[in-house]
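Peer 1: Sharing a model prediction with you, sequence too.
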Amino acid sequence: MRLSDPIEPTLSDAPQLAKILWISVSDKDKDRVAPLSEEENAAKITFLTTMFERDLTHPLRRYWIIRDLDTGDVASFISWTLPVTEEEEERVREERKKAFPPVHAPQGPRTYMDDLMPKIMESRKEILGVPRRLNWYCGNLATDLKYQKQGAASKLIRGPFEEADREGIACYLDTDLHGPAIKLYKRNGFVQVGEGASISLEAYGGQGIHTHVSLIREPRKQV
């Protein structure tokens, strides 16, 4: 198995990114919440494919992938939002609304993330402040199951570090407190901050509490 260094994806990679992300999410939640039907899963992947096709051309997003050099398949990917103000982000959002017709998420049972997201947004405000502190924001990081534990995710998470350090800007993300990814982030210099946001899984066919926490990697001083 030969894997590439981090490279930029192409639009044709959107279906693979959608599948990798959705399988990753589903695998993480398989023992915690009620599973979706095959039809619901297919609808989610179709929706995510359209989202990636748009996001890959977004001027404020930066994507990197690790590619299997033998098959050409995407092994792992990451998305970062560039460090811009909320005003600039909103300006670009409004411009893209004029260029792209709306795409609605598929109908289906409400998930715990639908209800947790407002709490996560409040946590981000508490950590990053108002107006928001400039930061590189990690939106998604996912690895195809057959390529896990090959070091791909660590290479991707470090993608903006050199530029962030040079410009004196922090890298920020939030993730499942009890998920496997949090160890990866901490190994690569991220520190947990704040108390996070929690929600009971019982209303979604699961058990226990899901907690999302914020992590920051502060810029390193240039020598």
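Peer 2: That came through fine.
Peer 1: CA only for contacts and neighbour counts going forward, please
Peer 2: Noted.
Peer 1: Geometric centre of the protein: which residue is closest?
Peer 2: The residue lying closest to the centre of the chain (C-alpha atoms, centre = their mean) is Asn140, at 1.5 Å.
Peer 1: So that residue sits against Ser79, correct?
Peer 2: Yes. Assessed by C-alpha atoms under 8 Å, Asn140 is found in contact with Ser79 at 5.3 Å.
Peer 1: Break down the protein into its helices, ranges please.
Peer 2: Ranges of helices in the chain, per DSSP state H, are 14-29, 38-55, 86-99, 112-128, 152-157, 161-167, 181-187.
Peer 1: Mean neighbour count, these: which tops it?
Peer 2: Using mean count of other C-alpha atoms under 10 Å, the stretch among those with the largest mean neighbour count is helix 152-157, at a mean of 20.
Peer 1: Packing partners of that helix?
Peer 2: strand 61-67, strand 74-81, strand 135-143 (3 or more C-alpha pairs under 8 Å, 6 or more residues apart in numbering; DSSP states H and E).
Peer 1: The structure to be compared is supplied as follows:
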Amino acid sequence: MYLSNPILPTLSDAPLLAKLLQASIADKDKDRVTPQSEEESALQLTFLTTMFERDLTHPHRRYWIIRDLDSGDVASFISWTLPVTEEEEERVREERSRTLPPVPRRQSAGGGDYMDELMPKIVDMRREILGVPRRLNWYCGNLATDPKYQRMGAASKLIRCPFEEADRDSVACYLDTDLHGPAIKMYERNGFVRVGEGVSVSLEKYGGQAIHTHVGLIREPSPLST
């Protein structure tokens, strides 16, 4: 199989991105929430497809993909939010909530959705790391790779996509991730540094196991050589 370098997706890639992200979410949540019914899965796929159709043309979003040049499939993708103020990002978030279909709820075996507890903590962590008023930053939203294309360097190529522009504008790149997830070492190899202790939720009350900890990582801009 032959993979492309990072390229920009087209609007017709929205269904492929939706399926890839849905599979990635299911893999991450397999020990935390009960499996989706067929109806729930279909609703989630509709939501994600609509989200990508909107985001791929949004001025504040930037996507890159790596494509299998033999099959045309999307092997991996990444989404970044461009550097905007916190106020502008909140305005876009509110606009999104009005224009997208309802978000499908993911119920855990113990009842409820652990993300309802985790997300406000992640927002507070980002604010603590980046300050108030928040310094401008590239924000990594989603990174997903089809399992059959993993360990081929696609994620590392994608994570570096905004670096040249960020360095030119002296802007940091920021992301948050599972402390014990497989991606954290890749982020660190590409210049991201963990900041603070992160935020945690107990998965036991949601029918899962142990403690889930999310950490923030930041890549400071590198001075451009002259």
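Peer 2: Happy to help now that I have it. None of the values given here were measured: they were computed from a predicted structure.
Peer 1: Please work out the TM-score for the two chains.
Peer 2: TM-score of the superposed chains, computed with TM-score structural alignment, normalised by the length of the first structure, equals 0.93; 221 aligned residues with a C-alpha RMSD of 1.8 Å.
Peer 1: before we move on, back to that, make a markdown table out of the helices of the first structure and add distance to Glu218 of the first structure.
Peer 2: Converted to a markdown table, those look like this (distance: least, C-alpha to C-alpha, whole Å):
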| stretch | distance to Glu218 of the first structure |
| --- | --- |
| helix 14-29 | 27 |
| helix 38-55 | 26 |
| helix 86-99 | 20 |
| helix 112-128 | 12 |
| helix 152-157 | 14 |
| helix 161-167 | 8 |
| helix 181-187 | 12 |
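Peer 1: among the ones you listed, which is nearest Pro219 of the first structure?
Peer 2: When the helices of the first structure are compared by C-alpha to C-alpha, helix 161-167 sits nearest Pro219 of the first structure, at 4.6 Å.
Peer 1: Using the aligned residues only, give the average distance of the closest one to the second structure.
Peer 2: Overlaying the second structure shows helix 161-167 of the first structure at a mean distance of 0.9 Å from the equivalent residues (mean C-alpha distance after the TM-score superposition for the first structure).
Peer 1: That helix corresponds to what range in the second structure?
Peer 2: Using TM-score structural alignment, helix 161-167 of the first structure corresponds to residues 163-169 of the second structure.
Peer 1: quick one: contacts of that stretch?
Peer 2: For stretch 163-169 of the second structure, the surrounding residues in contact (C-alpha atoms under 8 Å, 6 or more residues apart in numbering) are Trp138, Ala172, Cys173, Pro221, Ser222, Pro223, Leu224.
Peer 1: same thing but at 10 Å, please
Peer 2: 82-83, 137-138, 170-173, 219-224 (C-alpha atoms under 10 Å, 6 or more residues apart in numbering).
Peer 1: out of the residues you listed, which are buried?
Peer 2: For the contacts of stretch 163-169 of the second structure, a burial check counting by 16 or more other C-alpha atoms under 10 Å picks out Leu82, Pro83, Asn137, Trp138, Ser170, Val171, Ala172, Cys173, Arg219, Glu220, Pro221.
Peer 1: just curious, which of these is nearest to Pro182 of the second structure?
Peer 2: Using C-alpha to C-alpha, Arg219 is the member of these that sits closest to Pro182 of the second structure, with 18.5 Å.
Peer 1: Just give me the match in the first structure for that closest one.
Peer 2: In the first structure, Arg219 of the second structure lines up with Arg217, judged by TM-score structural alignment.
Peer 1: what's near enough to touch the nearest residue to that match once chain neighbours are set aside?
Peer 2: In space, Arg217 of the first structure comes closest to Phe190 once its chain neighbours are excluded; the distance is 4.3 Å by C-alpha to C-alpha, 6 or more residues apart in numbering. The contact partners of Phe190 of the first structure, taken as C-alpha under 10 Å, 6+ apart, are Ala170, Cys171, Tyr172, Leu173, Ile182, Lys183, Leu184, Ser214, Leu215, Ile216, Arg217, Glu218.
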